[in-house]
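J.: sequence first, then the predicted structure:
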Amino acid sequence: MTQPFPTDALTRSMTEVVDALHSSAFAATLVRLIQQQVAFDCALLLGVGQRPVYLYDNLNHQRALLFDRYLTSHFSQDPFMLALDQGLGAGVWTLAQVSQGRLDPEYRHHFYQATGWQEEVGLILPVRGGLTLMLFLGRLDKRSPLSRDELARLEAIFPLVHSLCRQQWRQETPLLAQSSAQPDSASLKSAVEQAMASVGGDRLTRRERQVAELLLQGLDTEAIATALGIGGGTVKNHRKHLYAKLRLGSRAELFSFFLNHLIAAPDGGEPTA
């Protein structure tokens, strides 16, 4: 039988989340509310449209994989993403439910074995037309599997979580990571430089990343060609390839991608070798 959520704890936690609405503290506060109901080691929040947009995580183990691998390529093999493309509805879903026992071996190796996640639950949260949030809750191998009682508790709190997320992201504004960091000017300059040098992770070649950096600085095709000593047609080819690899359709989407990378990248976005 599902144990009732203590009224005083529920009131306190709900108050904290409501107070955090429309602030950078919202996602972390919401995750803490959920973790009072069911213990998880890891949480990852994404906005899903044409490609996933990073919003929040509390990962402490293998966090760099999220930015170097998952957000640039492996998300396309994620069983939750695949199920969402096929019409998966709002609710609480386990990995077993969405994969139906057919997990891509490459994805199992690059994500589950690499990160140590042994259990995963996804909360599918449509918040407005064209935008669905996916909140992933993961357990590392030190924890026992999710019980029926724990799953029932997640399902019981889902309507509250869904309503709060609709309030937080109801406006038609660009999605940005939920970061409360306030760096000084020197730290910000360093973070921007490092993020420029690492945008796209190892999905991009050295030349494609150079083109991306110059695009982000506002240079046009001719100026980029002059700066790099290559032809304008070559610049266009590099731009086409980097957009395809990052699943972007325009310079505006590249800027949005970079802003999230800047805010979210571990250690300020250290360059990828």
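T.: Noted; the coordinates are in hand. Numbers count the residues shown, from 1 in each chain.
J.: could you use CA atoms for every contact and neighbour count after this?
T.: Will do.
J.: what ranges do the strands span in this structure?
T.: Counting by DSSP state E, one finds strands in the chain at the ranges 42-48, 52-57, 91-94, 117-128, 131-140.
J.: one more structure, for comparison:
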Amino acid sequence: MNNTNSNTTASLFSRFSQHSAELVESVGNSDFPSKLIKMLKALTAANDGTIFLYPDGKMPQVDYFDSPDKGGSINLDIHIKGAFLLDPYYLAGFDKNYGFFSLKELAPSAFKKTEYYNTYFRLSGVHDECGYVLPVGDNSFINISLNKTTSKEKFYKKDLNTLKDLLPFVQSISTKHWGDGSNPAPASHKNLRKPLQSALDCFGNSILTERESQVINKVLRGYSTKAMAEKLSISNETVKLHKKHAYAKLDINSQSELFHLFLDSLMSIDEYKGGDTLSDYL
């Protein structure tokens, strides 16, 4: 190892040692999330970070939000009220796929062409994301999201490797903080997350055929035509035909309109009790 690499490693270890000592002291306290993000930013080139807690079956809560330059609180509100259902990191946690991931590792092939990506990521100024999806007991999990908000800049491989190496430490200390019941979801957080997942799965099935509904669901999730065809064991042309028929029945012309139709129909219901959100909306 040359001197440059040795100095870089020593500097990284020094920063980790300093921040981790402060972090351990703050476990169970309200400043723990901010100190965790501060440490991860100090060790990488991340510009900001957000921590989402997904309590068992309940709606997500934002335990930390760090986006001083973009003013994305309105966009964040849209996210936690329903758009999170299309977030690759949420879907990984829902499927119990835990660990550290770059966005590329989790996102479907056409994710960056989806309206979810353009609406949520672009409005919040995010150009690249990586993060942890970690279990914290009782079927609850957290997403510690780190973002690059500098135009066209991506996370460097060395930063991704550093964050991946930190996984055992981040998992252990996060479990100590969030897994001991010291930070429960507020009582006002109704047990709605699982029904909302059902709302996404059922979206359009009161109007569309089963195949059309399946295609629309995968369009929302960011699957390309080829990926949908492989997943559903049908041809690319058949996928396109189902999509065309579905759009006509829903009276929409674009993926943007589909995304907003899903969110609008979901948010128009005070107490969702199951089924297709479009059944009383259109």
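T.: Here it is on my side, so go on. Note that this is a predicted model, so its numbers are computed, not measured.
J.: could you dump the strands of structure 1 to CSV with mean neighbour count and distance to residue 227 of structure 1?
T.: Listed next are the strands of structure 1 as CSV, based on neighbours: other Cα atoms under 10 Å; distance: least, Cα to Cα, whole Å:
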stretch, mean neighbour count, distance to residue 227 of structure 1
strand 42-48, 21, 35
strand 52-57, 22, 31
strand 91-94, 18, 50
strand 117-128, 20, 42
strand 131-140, 21, 38
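J.: now do the helices in the stretch 1-150 of structure 1.
T.: Secondary structure of the stretch 1-150 of structure 1 by DSSP state H, counting those that start in this stretch: the helices cover 7-20, 26-37, 64-65, 79-85, 95-99, 105-107, 114-115, 148-168.
J.: for those, which one ends up most surrounded?
T.: For these, the largest average neighbour count (mean count of other Cα atoms under 10 Å) is found in helix 26-37, namely a mean of 19.
J.: now render the helices of the stretch 1-150 of structure 1 as TSV, adding distance to residue 227 of structure 1.
T.: Shown next, in TSV, are the helices of the stretch 1-150 of structure 1 (distance: least, Cα to Cα, whole Å):
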stretch	distance to residue 227 of structure 1
helix 7-20	45
helix 26-37	41
helix 64-65	31
helix 79-85	39
helix 95-99	48
helix 105-107	39
helix 114-115	39
helix 148-168	43
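J.: for these, which one sits closest to residue 139 of structure 1?
T.: Across those, residue 139 of structure 1 has its closest neighbour in helix 114-115 (10.2 Å, Cα to Cα).
J.: contacts made by that closest one with the rest, please.
T.: With contact meaning Cα atoms under 8 Å, 6 or more residues apart in numbering, helix 114-115 of structure 1 is reached by 61, 62, 65.
J.: how many neighbours does residue 72 of structure 2 have?
T.: By the criterion of other Cα atoms under 10 Å, residue 72 of structure 2 has 17 neighbours.
J.: residue in structure 1 paired with it?
T.: When structure 1 is aligned by TM-score structural alignment, residue 72 of structure 2 is paired with residue 63.
J.: need the strands of structure 1 in a markdown table (columns: distance to residue 82 of structure 1).
T.: A markdown table is the format used below for the strands of structure 1 (distance: least, Cα to Cα, whole Å):
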| stretch | distance to residue 82 of structure 1 |
| --- | --- |
| strand 42-48 | 12 |
| strand 52-57 | 12 |
| strand 91-94 | 13 |
| strand 117-128 | 13 |
| strand 131-140 | 12 |
